[in-house]
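Visitor: Dropping the sequence and predicted coords here.
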Amino acid sequence: MTTPHGGVPAEQERREVALTDRVLGSFDGCQDPRLAEVMRSLVRHLHGFLREVRLTEEEWAAGIAFLTAAGRITDDRRQEFILLSDVLGASMQTITINNAASGDATEATVFGPFFVEGSPRVPIGGDITFGASGEPCRVEGTVTDTAGRPVPGARIEVWEADEDGRYDVQYDDGRIAARAHLFTDDRGHYAFWGITPTPYPIPHDGPVGALLAATGRSPMRASHLHFMVTAPGRRRLVTHIFVRGDELLDSDSVFGVKESLVKDFERQPPGTPAPDGRAIDGAWSRVRFDIVLAAEEA
């Protein structure tokens, strides 16, 4: 008699199933029902994976070595396990599960590894670049609830890479650049000057980068600008906006692109007056991003 697992003999099947059952039973004394549920499901799927692919001991050792390397490269400025979660789509799937559709609320996407607490505050219409290199970009819009009512006083955190594809925390000089926060006015309006987003690679000099190379995948992220928007009684929104026409929209390395978040960054030729009278030397761009916040869940 054989089984669905690649023609595994029945006695071998019995032994493998018995082992899984023993591991599942080891959680019978767990006092936390949710933890027990998660651990049992993890064991079922993990053992199912091992049996499906008939993992060899050499492959198991390679997996352990990979995870060990990910731990060694992780520090307070780099989180290789989040990077791994990102490139496997686990981060995006978790976000999708936990940000259920609610009317026309703006869709969420990956948080990314480069957010930093304590960003400087800028006024509406202020400049978040603080000297970061790149083409100027005027970003503006409104924050409303799902009924279309303005959300005054919403806190908007924004951060992005410079034109070289690097965030301020990737430099060693302690700079704070291309990140800030601001608040909406009584009409829910906001505006700021940033940088026209450009594509860049996720950190790929470690084990996750080696994994991408071995599987023929690119480390490149589609051009984007990060937002985190919070307001009392509203569900926190972590999202990006992406540049329409970017050739990487369909191959973003962390699966963060959603069609609703792809926006028109309208190029303005040199000499085009800025809406606030700002003097700009050269070309610039502008984009509108109207944000809709879902109600906070009870």
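Guide: Good, I have the coordinates.

Visitor: CA atoms for contacts and neighbours, from now on please.
Guide: Noted.

Visitor: Longest helix of this protein, counting residues only.
Guide: As assigned by DSSP state H, the longest helix anywhere in the chain is helix 33-53.

Visitor: Any buried residues in that helix, and which?
Guide: Residues 36, 39-40, 47-48, 51 are the ones in helix 33-53 that count as buried (16 or more other C-alpha atoms under 10 Å).

Visitor: Can you add distance to residue 11 and give those back as CSV?
Guide: Listed next are these as CSV, based on distance: C-alpha to C-alpha, whole Å:
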residue, distance to residue 11
36, 29
39, 27
40, 24
47, 17
48, 17
51, 14
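
Visitor: Please identify which of those residues is nearest to residue 75.
Guide: Minimum distance to residue 75 across those is 26.9 Å, recorded for residue 39 (C-alpha to C-alpha).

Visitor: just to revisit the earlier point, next SSE downstream of the longest helix of the chain?
Guide: Using DSSP states H and E, the helix or strand that follows helix 33-53 in sequence is helix 57-73.

Visitor: buried set for that next one?
Guide: Going by neighbour count (16+ other C-alpha under 10 Å), the buried part of helix 57-73 is 66-67, 70.

Visitor: Give me the packing partners of that helix, helices and strands only.
Guide: helix 80-87, helix 207-214 (3 or more C-alpha pairs under 8 Å, 6 or more residues apart in numbering; DSSP states H and E).

Visitor: Distance from the chain centre to that helix, please.
Guide: Its chain's average C-alpha position is 24 Å from that of helix 57-73, according to C-alpha atoms, centre = their mean, to the nearest Å.

Visitor: what's the single longest strand found in the chain in contact with?
Guide: If you go by DSSP state E, the chain has its longest strand at strand 136-145. Here strand 136-145 makes contact (C-alpha atoms under 8 Å, 6 or more residues apart in numbering) with 105, 150-152, 154, 184, 187-196, 234, 283-295.

Visitor: Now render the buried residues of helix 57-73 as TSV, adding distance to residue 238.
Guide: Output for the buried residues of helix 57-73, formatted as TSV (distance: C-alpha to C-alpha, whole Å):
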residue	distance to residue 238
66	30
67	28
70	26
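
Visitor: which one among the residues you listed gets closest to residue 244?
Guide: Residue 244 has its nearest neighbour among the buried residues of helix 57-73 in residue 70, at 33.9 Å by C-alpha to C-alpha.

Visitor: So residue 107 sits against residue 262, correct?
Guide: No. If you go by C-alpha atoms under 8 Å, residue 107 and residue 262 don't touch, sitting 11.1 Å apart.

Visitor: Same drill for these two, tell me which one is more crowded.
Guide: Regarding residue 107 and residue 262, a neighbour count based on other C-alpha atoms under 10 Å identifies residue 107 as having more, with 23 against 18.

Visitor: which residues touch the more buried one?
Guide: With contact set as C-alpha under 8 Å, 6+ apart, residue 107 has these partners: 99, 101, 237, 239, 258, 260-261.

Visitor: ok, structure two:
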Amino acid sequence: MTTDATGTGVTEQALASLQGAADPRLRELLTGLVRHLHDFARETRLTQQEWERAIAFLTATGQACTDTRQEFILLSDVLGLSMLVETVHGHRAPGATESTVLGPFHMTESPVRALGDDIDLAAGGEPCVVSGRVLSEDGTPLAGAVVDVWQADDKGYYDVQQPGVQPAGNGRGLFTADSEGRFWFRTCVPAPYPIPTDGPVGGLLRATGRHPYRPAHIHFIATAEGHAPVTTHIFVAGGDYLDSDAVFAVKESLVQDFTETDDPSLAREFGVANPFRHARFDLVLECAA
């Protein structure tokens, strides 16, 4: 028997082994994965030692995952895969809010809060109000829409990163829009922060000479009956790292002004000290097909 120096015989056999999959989509996905993986190995002349190191890296990535940390999402993020998948499937009606990555810190349920509540339970940052409306693509207010919010504190940490330091649920809230689709809450201006670098993904960034920072942002998931949900952020305009986000998630339409506001009547309305920072952001949802 002659040796197949290119390995195409192995590839053909592996692809043929998948043809019995009952789920056609599973068959399609695995066929594409095997084909591209085999082509990668041939193109780069992947060595046994290199593949063993890759397996060790993936093993370490899985071992770094906990109930409050998802290292595989972090890996997907820094490789740009999370943003690519979101972009491929993120086409929306004109005017609908653009989506972006979920990120690795949506790990706990946000506590239900009343409109206007303060999610900065540690009260350590620059006071800020975020307000807006949830609208259908034709501008109709979506009464009762649910807005899930989570963010880092003014030092760049999420509550799940600092148990015992931050109160549980700090920076998180689940809000229900009023009869006019409006939502608003108090918080602090978030800070830029490094993604966790104490695990295998951090080692990968160091090995490739990349910084780990994300620009300051607040996460949202908005849902409403009869509409497609949207997962998105708003980014603080003028901040650092907008042009070099470690997870490639910045979109121009999501960069918002956090304007310093000196309006005593508005401060009284929102229940904050004057002056304060104010970000206005409407969430426009696409009608479900």
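Guide: That came in fine, so what should we check first? Everything numeric in this text was worked out from a predicted model, so none of it was measured.

Visitor: overall similarity of the pair, as a TM-score.
Guide: TM-score for the superposed chains, counting by TM-score structural alignment, normalised by the length of the second structure: 0.92, backed by 286 aligned residues with a C-alpha RMSD of 2.1 Å.

Visitor: ok, and the most crowded of the contacts of residue 107 of the first structure?
Guide: Neighbour max across those (other C-alpha under 10 Å) = residue 239, 25 neighbours.

Visitor: Correct me if wrong: that one contacts residue 110.
Guide: Yes. Look at residue 239 of the first structure against residue 110 with C-alpha under 8 Å: they come within range, at 6.6 Å.

Visitor: rewinding a little: which bit of the second structure covers the longest strand of the first structure?
Guide: The aligned range for strand 136-145 of the first structure in the second structure is 127-136, by TM-score structural alignment.

Visitor: Average offset of the matching stretch relative to the first structure?
Guide: On superposition with the first structure, the mean distance recorded for stretch 127-136 of the second structure (mean C-alpha distance after the TM-score superposition for the first structure) is 0.9 Å.

Visitor: one step back: list buried residues within the contacts of strand 136-145 of the first structure.
Guide: Neighbour-count burial (16+ other C-alpha under 10 Å) applied to those gives 105, 150-152, 154, 184, 188-196, 234, 284-289, 291-295.

Visitor: related to what we said a few turns ago, elements contacting the longest helix of the first structure?
Guide: Using 3+ C-alpha pairs under 8 Å, 6+ apart: helix 33-53 of the first structure touches helix 10-25.

Visitor: Show me what counts as buried in the helix it packs on.
Guide: Under 16+ other C-alpha under 10 Å, the buried positions of helix 10-25 of the first structure are 13, 20, 24.

Visitor: before we move on, what about stretch 244-264 of the first structure?
Guide: Neighbour-count burial for stretch 244-264 of the first structure, counted by 16+ other C-alpha under 10 Å, picks out 244, 248-249, 251-258, 261-264.

Visitor: cool, and stretch 120-137 of the first structure?
Guide: 121, 124-129, 132-137.

Visitor: Take the residues you listed and keep only those in strands.
Guide: Using DSSP E, these in strands are 126-127, 136-137.

Visitor: Need the contact partners of stretch 42-62 of the second structure.
Guide: 6-7, 40, 71-72, 199-201.

Visitor: which residues in the first structure does that stretch match up with?
Guide: Using TM-score structural alignment, stretch 42-62 of the second structure pairs with 51-71 in the first structure.

Visitor: before we move on, what about stretch 22-32 of the second structure?
Guide: Aligned by TM-score structural alignment, stretch 22-32 of the second structure falls on residues 31-41 of the first structure.

Visitor: what's the answer for stretch 209-223 of the second structure, then?
Guide: Counting by TM-score structural alignment, stretch 209-223 of the second structure pairs with residues 216-230 of the first structure.

Visitor: from the chain's centre, how far out does the matching stretch sit?
Guide: That offset, for stretch 216-230 of the first structure, works out to 7 Å (C-alpha atoms, centre = their mean).

Visitor: what about it, start to end distance?
Guide: In stretch 216-230 of the first structure, first residue to last residue: 38 Å (C-alpha to C-alpha, to the nearest Å).

Visitor: Alignment lookup: residue 257 of the second structure to the first structure.
Guide: Using TM-score structural alignment, residue 257 of the second structure pairs with residue 264 in the first structure.

Visitor: go on, residue 194 of the second structure?
Guide: Residue 194 of the second structure maps onto residue 201 in the first structure, by TM-score structural alignment.

Visitor: ditto for residue 282 of the second structure
Guide: By TM-score structural alignment, residue 282 of the second structure lines up with residue 290.

Visitor: what's that match in contact with, if anything?
Guide: Taking C-alpha under 8 Å, 6+ apart, we find residue 290 of the first structure in contact with 140-144.

Visitor: Can you tell me how far it is from residue 222 of the first structure?
Guide: 20 Å.

Visitor: What of residue 118 of the first structure?
Guide: Residue 118 of the first structure is 26 Å from residue 222 of the first structure, by C-alpha to C-alpha.

Visitor: Who has more neighbours out of those two?
Guide: Set residue 118 of the first structure next to residue 222 and count neighbours by other C-alpha under 10 Å: residue 222 wins out with 26 against 9.

Visitor: The more buried one against residue 245, yeah?
Guide: No. In terms of C-alpha under 8 Å, residue 222 of the first structure does not count as a neighbour of residue 245; the distance is 10.2 Å.

Visitor: what about the residue most central in space within the first structure, which helix or strand?
Guide: Geometric centre of the first structure, nearest residue: residue 110, 1.8 Å, by C-alpha atoms, centre = their mean. Element membership of residue 110 of the first structure, judged by DSSP H and E, is empty: it is in no helix or strand.

Visitor: circling back to that earlier point, how about the match of residue 257 of the second structure, what does it touch?
Guide: Residues near residue 264 of the first structure by C-alpha under 8 Å, 6+ apart: 243-244, 287-288.

Visitor: In strands, which of those fall?
Guide: Counting by DSSP E, the part of the contacts of residue 264 of the first structure found in strands is 243, 287-288.

Visitor: Do I have it right that residue 167 of the first structure meets residue 116?
Guide: No. In this structure residue 167 of the first structure lies outside contact range of residue 116 using C-alpha under 8 Å: 10.5 Å.

Visitor: With neighbour numbers in mind, choose between those two.
Guide: residue 167 (20 against 14).

Visitor: I'd like the distance from the more buried one to residue 133 of the first structure, if you could.
Guide: To residue 133 of the first structure, residue 167 of the first structure is 11 Å away according to C-alpha to C-alpha.

Visitor: now swap in residue 28 of the first structure and tell me
Guide: Per C-alpha to C-alpha, residue 28 of the first structure is found 57 Å from residue 133 of the first structure.

Visitor: How about residue 235 of the first structure?
Guide: 33 Å.

Visitor: just to revisit the earlier point, what's the residue nearest to the centre of the first structure in contact with, if anything?
Guide: 86, 91-92, 95, 238-239, 254, 256.
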